[in-house]
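Undergrad: below is the sequence, then the predicted model.
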Amino acid sequence: MRGSYFVAICGAFVSHAAIAQTTMSPARPHGEAPQDARDASGQSLGDIIVTASRRSDTVRKTPIAVSAYAGQKLEAAQTKSLNDLVGPSPNIQIGNSYNSSNITIRGIGNQQINAGQDSGVAIHADGAYIGQPSLTLATFLDLARVEILRGPQGTLFGRNATGGVINVVPNEPTAETHYGVDLTAGVDPALFQLSGFINGSLNESGTLSGRVAAQQSYNRGYTRNLLPNGPNRLDDAKNQSVRGQIKWKPSDMFDARLLVEYANDDSNGPASFLEGTPDPTIPLPSILIGQSRGDVGKREVFANINYRKVHSFNTNLTLNWALGGGNLKALLSYADSKLVNVSDGDGTAAEDTYASFTNKARQTYDELIYTSDNSKPFTYLLGANYFRERLEQAIEVPIAEAPLGGGVVLNDITVFGGAVPLITTSYAAFGRAQYAFTPDFKLFAGLRYTHDKKSIVQYNNFINGGTLQSSSSSWNRLTYEIGTSYAFSQTLDGYLKYSTGFKGGGYSAGTLAPSFRPETNANYEAGLKGNFFNRALQANLAVFYMKYDDLQVNQIVGVSSSVTNAAKATVYGAELETSLRLNDALRIEWSAAYLNATFDEFRTADSSRPNSCDPGTGVGTVPCSLDLSGNALPQSPKYTSSLGGYYDVPLASGKVTLGARYDWKSRVYFTEFNLPISSQKAVGKLNLFLNYESEDGRFTGSLFAKNVTNEQVKGNVIVVSSIIGSLALGQYQPGRQLGMSFGYHF
């Protein structure tokens, strides 16, 4: 059935291109929104203005595989964080981690645990690259839209975008008076969220405007702790955020905007369930034998200790000048964050081990971009940026009982600890040009030079009785793209491009190992984006083929998390997003993806299974190793699909929308070893909505049920080293949530 849908959509593309009358689109004045994007808050795919190409244009006219979600649509679907967008967005996955979120796009990301490594998915908030996005993605506050760019974005977004980019774009101040409040309450478990904003002019002339938004969220927690000495609930939420902005626009030629934001999370953190060991022949540590493991189905766990505290502050100054028919933009950004995460390390009543992570980071990000007049046949942009981050990290893993070579038992030791000052500096210069040979046929190309440097002072009191080591490394790389786009008609556009990506090298802090190498990739991609049948059907299709060299893979080696350069990997697949309006009342949305992401060459050891190896390895002092060629990359399900239906019922005072969405994905592995214990079998989630909107749009209300069947879905499984018991610890996504919301916007 899935294949027939795919063929039908592709047939619609081809047949429409063949019979459509090709008409040249008239040029529009500089800065004016495209005609088919007049309603930026619309539900359809092509109606949202995005800045994925560093210019404002519609999704259809942007030669990038991008999913875009307007703020109004996020609110209607009860989308509270990036995790809620995983279902309807093709080829994006998010896994829990101790001190960060493991975000992958098309199978590429990286589970950041130790300092010294970066994610392969770049996060940008209000235009600024965020090195430590702990809270940026936790809650969505007063957003204009969210953009998810798939594939390497090395030219326009630079370092650490081998997998893709996520742009979080807040609403900006305007001179018009607006305000609003939204209240959400729920049960199973108890839920409460209050958010609001106020916007308007700060002077009589309207040249100075401001906007303030704030949000308070509370969720009692999906998991109950059965131990009285620990927190009562886990997988909970207790966070606050506030954002203030001032915008000064003395003329059409210049504007300046200052943003200040603070966010806080004071929750009990995620629960860790003991799944067992990765091999039936590996017994549990003696202290855990006979201990109860909790019950995932009932969401009951044993946790002696668990808490999570995150504080973040950031401020951005954005300046725009109209210059030479184009626009010059300057961004000055500063961010400060602190994260403390303590998790029970065994999921039982025994006081065996726990993991403590403390991250303190300060960053500056500055960028200057000039974009030329978009109405000319030849357009270009030139840019430069600078990033500097100071990160201090302390990790402690006390162990009550752990076997160490020779049968020695260590009692109450800290296997890894100490602050780790890590300085990252990066600067880049880039440019992109496009020439329209006709209004329909365009060629584009871009080039970027990036210089990265990391300096680290690391400490591990487990190695040689405690050692301080200072190291520094730097890397340079050129990334580029070249491609073409063609408008087959006024409603169908296609593109073909070749692009490269670069993720800098780094250090696995605490391992005292030499730096690991940068990760690079090359991507061949083709796409079709169109509106069909008088805009009743909108569909975006992308196919891609990527080759990776020195792919960075996070592993547990010895007592620490470490990054290894896997030799080579190949990733290819297809992504489809559709929106079909059958009549004025009924709309159907379907997205689907196929992903084949495998290692071409990768031989490594599994520290949780020290005796598992291929024949002929493990001789003498050579570690036991496994050939992982052909294994799937972590967090890369082969098939994903999301099907939603929405039916509008008109009322005298407005309309009611009945909605349902089912999100499904095939089996996903969480480690490169592709073991059953560290995977999530194929599973789907059903979400139901009943939304009300008044005729003037001021009043909204909703009844919702998320994950109706209460599926218990693993978000991640971490398998620790044999030194601390080869334990497989699973963390789970939210269970069922029932609730209602009310909103008033003026």
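TA: Looks like it came in fine. Numbering: from 1, shown residues only.
Undergrad: C-alpha from now on. contacts and neighbour counts both.
TA: Noted.
Undergrad: buried residues of stretch 485-494, list them for me.
TA: Using 16 or more other Cα atoms under 10 Å as the test for burial, stretch 485-494 gives 485, 486, 487, 488, 489, 491, 492, 493, 494.
Undergrad: quickly check these for the two that are furthest apart.
TA: Greatest spacing in the buried residues of stretch 485-494, by Cα to Cα: 485 and 491 (13.6 Å).
Undergrad: residue 9: helix or strand, and which one exactly?
TA: Element membership for residue 9, per DSSP states H and E: helix 2-19.
Undergrad: now do the helix or strand that that helix is followed by: which elements does it pack against?
TA: As assigned by DSSP H and E, the chain's next helix or strand after helix 2-19 is strand 49-50. When contacts are defined as 3 or more Cα pairs under 8 Å, 6 or more residues apart in numbering; DSSP states H and E, strand 49-50 packs onto strand 57-58.
Undergrad: elements contacting the helix holding residue 9?
TA: Checking 3+ Cα pairs under 8 Å, 6+ apart, helix 2-19 ends up next to strand 519-532.
Undergrad: residue 577 touches residue 539, doesn't it?
TA: Yes: contact criterion Cα atoms under 8 Å: residue 577 and residue 539 qualify, at 5.6 Å.
Undergrad: hang on, the earlier thing: and of the buried residues of stretch 485-494, the nearest to residue 587?
TA: When those are compared for distance to residue 587 (Cα to Cα), residue 491 wins out at 19.4 Å.
Undergrad: let me see the contact set for that closest one.
TA: 530, 531, 532 (Cα atoms under 8 Å, 6 or more residues apart in numbering).
Undergrad: ok, it to residue 530 distance?
TA: From residue 491 across to residue 530, the span is 5 Å (Cα to Cα, to the nearest Å).
Undergrad: before we move on, what about residue 304?
TA: For residue 304, the distance to residue 530 - Cα to Cα - is 55 Å.
Undergrad: more neighbours, those two?
TA: residue 530 (28 against 24; other Cα atoms under 10 Å).
Undergrad: just give the nearest non-adjacent residue to the more buried one, would you?
TA: Leaving out its chain neighbours, the residue that sits closest to residue 530 by Cα to Cα, 6 or more residues apart in numbering is residue 492, at 4.1 Å.
Undergrad: before we go on, here's another structure to hold up against the first:
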Amino acid sequence: MTAQKRSERLQDVPISISAVTSDTLQKQSVMQVSQLSLAVPAVRIDFSGNTVQPTIRGVGSAIAGPGTNSNIPTYIDGYYIPNPVATDLALINIAGLSVLKGPQGTLFGRNATGGAIQVTTKAPQHDTNILARLSYASFNHITAGVYGSTGLTPNLAIDLAASYEYGDGFKRNIVTGQRNVGQFSRWSVRSKALWEPTDGVIFTLAYGHTYSDDPTPNMVNARNGMSAGALIPGNVVASGRRDMSNGSPNYDYLTTDAVTLTSNFDLGFADLTSYTAYRKESDDQGFDYDASPAFIQAAKWTIPEKTFTQEINLTSKGGGRFNWVLGAFYLYNSSEYHYNIAAGSNDYSRLFDSRNKTNSYAVFADGTYEVMDKLFVTVGGRYSIDKPHVAFNLMDTVIDEGGATFKNFSPRAVVRYEINRGSSVYGSFTKGYKSGILPAASFSTVAVEPESIDAFELGYKISQGPLRFNLAGFYYDYKDVQVASFFAQGVSVVRNAASAEIYGVDGELSYDVTPDFTLSASAAYTHADYKKFQNAIGYEQDLDPSSQTYSTFQPVNVDASGFQVLRSPRLAFNVGANYGFNLANGRMALNANYYRTSKFYFDAVEQFGQKAYGLLNLRATWTDPSERMDVSIFGTNVTNTNYITQTLPDTVAIRQAYGEPAAFGAALTFRY
């Protein structure tokens, strides 16, 4: 585990972490980051359109659009991914995944108030190995992937991961009768080259390309038929899980290219690591805002984005009483937005163009000292300078631009006591920070102020024999929360809510009952309420069709003080069981995983909720005697639970999207 930028045992890291291996992810049928809640219930992964919006312990991003970014960043092999559209990753060559809960600032490339999601991919090996997987499931869902690694010379190894995915989706258009309107395809290729020219020097060069033609996040209908289209005589408006009635196109094409170079140098007294990355992304979307056959309001937009990051870490060797890390980080991000609108017809015209640029600089330091035997004190800090800039053109008549500068120092302090070699307790204080922003879709050069959080945590960890157990209690004072309200024609208003108070407890338990039988459980109780939020936005329905404006849902101010923070269930948990036994000279493994969440709301004013629900996944895998082939059958959401994954309100419709119904399939895995 390298959560503190140095190799440590998980139970020695004084941070609340959920670490999941690739084998566990596969057993639980977690194949993408968006399904992470099934394995880590303290996390919710929701969407706003195709924008991934994670929430950890009641802290999550409630904003989307140009010039915005998540307060729970995703890292791949240590590299920050700024675009929340590109973080719903397929997990074909994943070595492991970890979720860090609570503010992260003194050890990572970009500061964050909520936590961090770390994805680690496999490293090239000199020994030749090949893994190939093919699966078929309900809704004509085909997944194929291959991973291979080999050595070319004694000091050069390469690998290659490739995947392809296709499906018809579960949606049907009840107006046209088309049954595969959610048809999607995705493919990716990623390769690494690891070169060790001399002892103590390692370079890892990686290139990845992904392409996705997947309208699934935009496959919305009208919640309870709440659409302006419902006021038009004879118009059919869908609201059921598998039904759509959109008259305008819904699509999403995403292309990503990324090049990274990781350089490691053994300096004797410390290790120096350089992380250099360049990403280029292009997102092309179409969306029917009224979710009906009528041409009331629809949009098409393209988002080209470029990112360059450079991070330097100097890490002590360890082994003594004092261990430390020093770091510096730079980010340049440029994101354009070209937005076209159609209102009253299917003719699109340009509404606005925008360009956001961000330069971010940071230095950080973190050190742990063993002040006496088994008692460790950690102190860290991070100083950040963020400089966002925005320029926009509204209907070719209004041009404006502006910038802002935000400076922040975020400290942390931790005390940990090692009870014995396998267990420890800790207490921590961490100050979190998310930079202010200039969201272009608000058509303003007045910056939204940074959000901040004071986080207190007490934790206990033990890993002894068959038992692994982690427990943490936390209290957050969350201020200037950045929230967005959406209006007609893609316009959003992003501003700071007053404050929120969050406290709770979460934990994980795994116990090997026998060498063949393991039980696991994890749970999170989170009490997250707005302390003061007097100008939250709700939507009031106007049922008078005589105006013919079709703006039937008018924004109104609501005092949300004391209301539950959006997308923050009070209780979420999962329980799992793994049982293995010999069968036909091979090995059979049975896995069951059940996830449940209590009621929560998609909005700050508690208008649009999702009642409590549970998801059950089952998997059975037989491994042949040579251990080179697996045959699996699996079911996801086997109880066919009906649940909503997002709600998107604005003036022409209250839109929603559903999770996938029950699906069943089979998979083959080959190893060499």
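TA: That came through fine. Keep in mind it's a predicted model, so treat the numbers as computed, not measured.
Undergrad: tell me the centre residue of structure 1?
TA: Ranked by distance to the mean C-alpha position of structure 1 (Cα atoms, centre = their mean), the top residue is residue 103 at 4.5 Å.
Undergrad: which one in structure 1 is aligned with residue 273 of structure 2?
TA: Counting by TM-score structural alignment, residue 273 of structure 2 corresponds to residue 329 in structure 1.
Undergrad: touching, its match and residue 317? I think so.
TA: No: taking Cα under 8 Å as the definition, residue 329 of structure 1 is not a contact partner of residue 317, at 10.4 Å.
Undergrad: other SSEs contacting the longest strand along structure 2?
TA: In structure 2, taking DSSP state E as the definition, the longest strand is strand 349-372. On a contact count with 3+ Cα pairs under 8 Å, 6+ apart, strand 349-372 of structure 2 meets strand 322-343, strand 375-394.
Undergrad: save the ones you listed as CSV, and put in distance to residue 482 of structure 2 and mean neighbour count too.
TA: Shown next, in CSV, are these (distance: least, Cα to Cα, whole Å; neighbours: other Cα atoms under 10 Å):
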stretch, distance to residue 482 of structure 2, mean neighbour count
strand 322-343, 20, 20
strand 375-394, 16, 20
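Undergrad: save the ones you listed as TSV, and put in distance to residue 304 of structure 2 too.
TA: Formatted as TSV, these follow (distance: least, Cα to Cα, whole Å):
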stretch	distance to residue 304 of structure 2
strand 322-343	6
strand 375-394	15
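Undergrad: which position in structure 1 aligns with residue 257 of structure 2?
TA: So residue 257 of structure 2 corresponds to residue 313, using TM-score structural alignment.
Undergrad: cool, residue 288 of structure 2 as well?
TA: By TM-score structural alignment, residue 288 of structure 2 lines up with residue 344.
Undergrad: list the contacts for its match?
TA: 271, 272, 303, 304, 305, 306, 353, 354, 355.
Undergrad: ok, so of the residues you listed, who is nearest residue 78 of structure 1?
TA: Once Cα to Cα is applied, the member of the contacts of residue 344 of structure 1 that ends up nearest residue 78 of structure 1 is residue 271, at 23.8 Å.
Undergrad: neighbours of the closest one, just the number please.
TA: The tally of other residues near residue 271 of structure 1 (other Cα under 10 Å) stands at 30.
Undergrad: name the element it belongs to?
TA: Judged by DSSP H and E, residue 271 of structure 1 forms part of no helix or strand.
Undergrad: go on, residue 614 of structure 2?
TA: Assigned by DSSP H and E, residue 614 of structure 2 belongs to strand 613-623.
Undergrad: in the superposed pair, what's the mean gap between that strand and structure 1?
TA: Here strand 613-623 of structure 2, set against structure 1 after superposition, deviates by a mean of 1.1 Å using mean Cα distance after the TM-score superposition for structure 1.
Undergrad: so that strand aligns onto which residues of structure 1?
TA: Under TM-score structural alignment, the match for strand 613-623 of structure 2 is residues 683-693.
Undergrad: pull the distance from the matching stretch to the chain's centre.
TA: Stretch 683-693 of structure 1 sits 22 Å away from the centroid of its parent chain (Cα atoms, centre = their mean, to the nearest Å).
Undergrad: and for stretch 54-67 of structure 2?
TA: Counting by Cα atoms, centre = their mean, stretch 54-67 of structure 2 comes out at 9 Å from the chain centroid.
Undergrad: repeat for stretch 60-80 of structure 1
TA: 14 Å.
Undergrad: picking that back up, mean deviation of the helix or strand where the match of residue 273 of structure 2 lies from structure 2?
TA: Counting by DSSP H and E, the element that carries residue 329 of structure 1 is strand 326-344. Its aligned residues in structure 2 lie a mean 0.8 Å from strand 326-344 of structure 1 after superposition (mean Cα distance after the TM-score superposition for structure 1).
Undergrad: next secondary structure element downstream of that strand?
TA: For strand 326-344 of structure 1, the succeeding helix or strand toward the C-terminus, using DSSP H and E, is strand 354-371.
Undergrad: give me the mean deviation of that next one from structure 2.
TA: Averaged out, strand 354-371 of structure 1 is 1.1 Å away (mean Cα distance after the TM-score superposition for structure 1).
Undergrad: so which bit of structure 2 is that strand matched to?
TA: Under TM-score structural alignment, the match for strand 354-371 of structure 1 is residues 298-315.
Undergrad: go through the matching stretch and flag the buried ones.
TA: For stretch 298-315 of structure 2, by 16+ other Cα under 10 Å, it's 298-315.
Undergrad: check stretch 69-86 of structure 1 too.
TA: 69-72, 74-78, 80-83, 85-86.
Undergrad: helix, strand or coil for whichever residue in structure 1 pairs up with residue 442 of structure 2?
TA: Counting by TM-score structural alignment, residue 442 of structure 2 corresponds to residue 511 in structure 1. Here residue 511 of structure 1 is recorded as coil under DSSP: H, G, I helix; E, B strand; the rest coil.
Undergrad: skipping adjacent residues, who's closest to residue 511 of structure 1 in space?
TA: residue 560 (6.5 Å).
Undergrad: doesn't residue 512 make contact with that neighbour?
TA: No: proximity of residue 560 of structure 1 to residue 512 does not meet the contact threshold set by Cα under 8 Å, at 10.3 Å.
Undergrad: neighbour-wise, which of these two wins?
TA: residue 560 (22 against 18).
Undergrad: what about whatever residue of structure 1 lines up with residue 474 of structure 2, which helix or strand?
TA: Aligned by TM-score structural alignment, residue 474 of structure 2 pairs with residue 544 of structure 1. Assigned by DSSP H and E, residue 544 of structure 1 belongs to strand 537-557.
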